[in-house]
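Peer 1: No letters, just coordinates:
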């Protein structure tokens, strides 16, 4: 389950941020997960508390924002949001598309407790 290693990496980043800001704990965070990035939301939500245990992140509220796949058609220039398994233009049906969104996996915000 690579979601556990991703959660551990996230906790390491959050610990470094907390140390830099002299924070005593991470209260909450918002993570963006694109639907084409290969991260299983449920597995990541399950893994995060295990990765956070015994760190400044323990008990932090994890909020996840899911982003859909986004493509730009090279034929008609339309932007659409097809299912991740079928990357075709939603306007003209062409499969000549450029992936413009959905691979994201990033921290949108962090809420710290600072004395």
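Peer 2: That came in fine, so what should we check first? Since we're looking at a predicted model, the values are computed, not measured.

Peer 1: Every contact and neighbour count from this point should use C-alpha atoms.
Peer 2: Noted.

Peer 1: which residues are contacting the longest helix anywhere in the chain?
Peer 2: Longest helix in the chain by number of residues, with DSSP state H as the criterion: helix 2-20. Outside of helix 2-20, the residues within contact range by CA atoms under 8 Å, 6 or more residues apart in numbering are 24-26, 39-40, 43-44, 47-48, 51-52, 55-57, 112.

Peer 1: Drop anything exposed from these.
Peer 2: Those of the contacts of helix 2-20 that meet the buried threshold are 24-26, 39-40, 44, 47-48, 51-52, 56-57, 112, by 16 or more other CA atoms under 10 Å.

Peer 1: just to revisit the earlier point, closest to residue 95 out of the contacts of helix 2-20?
Peer 2: Residue 95 lies nearest to residue 39 out of the contacts of helix 2-20, by CA to CA, at 24.4 Å.

Peer 1: before we move on, what SS does the closest one have?
Peer 2: Following DSSP: H, G, I helix; E, B strand; the rest coil, the label given to residue 39 is coil.

Peer 1: what do you get for residue 99?
Peer 2: Secondary structure assignment for residue 99 (three-state DSSP): strand.

Peer 1: There's contact between it and residue 68 in this structure, I believe.
Peer 2: No: with contact defined as CA atoms under 8 Å, residue 99 does not reach residue 68; the gap is 11.0 Å.

Peer 1: residues contacting residue 24?
Peer 2: 18, 56, 112, 113, 114, 115.

Peer 1: adding another structure so you can compare the two:
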């Protein structure tokens, strides 16, 4: 199930941004997922919850926004929703040789909500103890 690798990649990127931003906890992640991205939202949500365990994202809410697939015919210029499975033959001129997919493959992080402050329970850096004395 590739949703787990996607979830782990999202968690890794958000962890990095949250650490750089001084976040104590991430509360929500909003993703844009194209209709043709090959991602099952329920599976992604399940995997996201598992991937968040033990991280600054633990307990974060995942919100996915689906982007409809659209195409444009290079011959006649008509645009249409491709649907799923995708219909890539132009409904205007019936050509399928010059079709451009405009949307539907997206998979990106749109927003991350977090709380500022030190991470609860984080180990503090201590000065090394000298062996001399």
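Peer 2: Arrived safely. All values reported here derive from a predicted model rather than from experimental measurement.

Peer 1: How close are the two chains, by TM-score?
Peer 2: After superposition, the two chains reach a TM-score (TM-score structural alignment, normalised by the length of structure 1) of 0.92; 115 aligned residues with a CA RMSD of 1.3 Å.

Peer 1: how about the helices of structure 2, start to end?
Peer 2: In structure 2, the segments counted as helices under DSSP H are 2-20, 41-52.

Peer 1: Any chance of a markdown table for those helices, columns distance to residue 88 of structure 2?
Peer 2: Listed next are the helices of structure 2 as a markdown table, based on distance: least, CA to CA, whole Å:
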| stretch | distance to residue 88 of structure 2 |
| --- | --- |
| helix 2-20 | 25 |
| helix 41-52 | 24 |
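
Peer 1: nearest to residue 31 of structure 2, of the ones you listed?
Peer 2: helix 2-20 (9.1 Å).

Peer 1: what angle do that closest one and helix 41-52 make?
Peer 2: Per axes from the mean of the first three to the mean of the last three CA atoms, to 10 degrees, the angle that helix 2-20 of structure 2 makes with helix 41-52 is 50 degrees.

Peer 1: And helix 2-20 of structure 2 against structure 1, how far off on average?
Peer 2: For helix 2-20 of structure 2, the mean deviation from structure 1 after alignment is 0.6 Å (mean CA distance after the TM-score superposition for structure 1).

Peer 1: buried sites along that helix?
Peer 2: Buried, per 16+ other CA under 10 Å, within helix 2-20 of structure 2: 3, 4, 6, 7, 8, 10, 11, 12, 14, 15, 18.

Peer 1: So which bit of structure 1 is that helix matched to?
Peer 2: Alignment note (TM-score structural alignment): helix 2-20 of structure 2 is matched to residues 2-20 of structure 1.

Peer 1: What is the equivalent residue in structure 2 for residue 70 of structure 1?
Peer 2: Per TM-score structural alignment, residue 70 of structure 1 is aligned with residue 70.

Peer 1: Surely its match touches residue 84?
Peer 2: No: counting by CA under 8 Å, residue 70 of structure 2 does not reach residue 84; the two are 10.6 Å apart.

Peer 1: So for the two, which residue has more residues nearby?
Peer 2: Taking other CA atoms under 10 Å, residue 70 of structure 2 and residue 84 do not tie; residue 70 has more neighbours (21 against 10).

Peer 1: Could you measure from the more buried one over to residue 82 of structure 2?
Peer 2: Note on residue 70 of structure 2: its distance to residue 82 of structure 2, by CA to CA, to the nearest Å, is 5 Å.

Peer 1: ditto for residue 56 of structure 2
Peer 2: 39 Å.

Peer 1: Okay, buried residues for the strand ranked longest in structure 2 please.
Peer 2: Criterion DSSP state E: the longest strand present in structure 2 is strand 23-34. Applying a neighbour-count criterion of 16+ other CA under 10 Å, one finds 23, 24, 25, 26, 27, 28, 29, 30, 31, 32, 33, 34 buried in strand 23-34 of structure 2.
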